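Student: pasting the sequence and the predicted coordinates here, then a few questions.
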Amino acid sequence: MNALFGKKKAAVSTTTSKAIIGLGALVTGIGRVVGGRVGDGITGFGLAHVVLGTLDMFRPSVRTR
């Protein structure tokens, strides 16, 4: 049962990572539309989410006993 639970957890992690990447892309687009210094800050915030979501997707999952 633990092996099955571990596989489920990995799938959820991938789904969460993809959601964070998508949200980051959306926020980046909003930041580009806003423009100016505020838009630059929003764009950077969105790009940070894209990078962190991508890194999280490739991180090895934690195995439980």
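Tutor: Cool, the structure landed. Numbers count the residues shown, from 1 in each chain.
Student: C-alpha only now, for contacts and for neighbours.
Tutor: Will do.
Student: over to Ser61. Which of the three states is it?
Tutor: coil (DSSP: H, G, I helix; E, B strand; the rest coil).
Student: give me the distance between it and Leu52.
Tutor: The gap separating Ser61 from Leu52 is 15 Å, by CA to CA, to the nearest Å.
Student: roughly how far is stretch 48-61 from the heart of the chain?
Tutor: 6 Å (CA atoms, centre = their mean, to the nearest Å).
Student: can you give me the helices in this structure?
Tutor: Using DSSP state H, the helices found in the chain span residues 2-34, 36-58.
Student: got those helices as a markdown table, with mean neighbour count columns?
Tutor: Formatted as a markdown table, the helices of the chain follow (neighbours: other CA atoms under 10 Å):
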| stretch | mean neighbour count |
| --- | --- |
| helix 2-34 | 16 |
| helix 36-58 | 17 |
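Student: presented hereafter is structure B, for comparison with structure A:
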Amino acid sequence: MREGLIPAVLGTVVSASGAALLSSKYKLAATGILGFGLAHLVLGAIDLVEHR
């Protein structure tokens, strides 16, 4: 399995769940979840590109 694939997939799932929660009354928590997901997505993408 390629290095960085798991964080990229995890970041996608967490970002999607954070984006789905943005319409709820917990906007601050949803923004934090979205931010953590995007951070995982970016770091996983960096690993994927770096270890090509």
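Tutor: Done, it's in. Keep in mind it's a predicted model, so treat the numbers as computed, not measured.
Student: for the two chains, what TM-score is obtained?
Tutor: Scored by TM-score structural alignment, normalised by the length of structure 2, the superposition of the two chains gives a TM-score of 0.76; 48 aligned residues with a CA RMSD of 1.7 Å.
Student: counterpart of Phe36 of structure 2 in structure 1?
Tutor: Using TM-score structural alignment as the criterion, Phe36 of structure 2 maps onto Phe45 of structure 1.
Student: please apply the same query to Leu48 of structure 2.
Tutor: Under the alignment (TM-score structural alignment), Leu48 of structure 2 maps onto Met57.
Student: and Ala20 of structure 2, by the same measure?
Tutor: Matched by TM-score structural alignment, Ala20 of structure 2 corresponds to Val33 in structure 1.
Student: from Gly39 of structure 1, how far off is that match?
Tutor: 7 Å.
Student: ok, for Lys27 of structure 2, nearest residue in space, not its chain neighbours?
Tutor: Nearest non-adjacent residue to Lys27 of structure 2, counting by CA to CA, 6 or more residues apart in numbering: Leu21, 7.2 Å away.
Student: surely that neighbour and Ala30 touch.
Tutor: Yes: contact criterion CA atoms under 8 Å: Leu21 of structure 2 and Ala30 qualify, at 5.4 Å.
Student: how much space separates the closest residue to Asp40 of structure 1 other than its chain neighbours from Arg37 of structure 1?
Tutor: Leaving out its chain neighbours, the residue that sits closest to Asp40 of structure 1 by CA to CA, 6+ apart is Gly31, at 6.3 Å. Gly31 of structure 1 sits 10 Å away from Arg37 of structure 1, taking CA to CA as the criterion.
Student: nice, that's everything, thank you.
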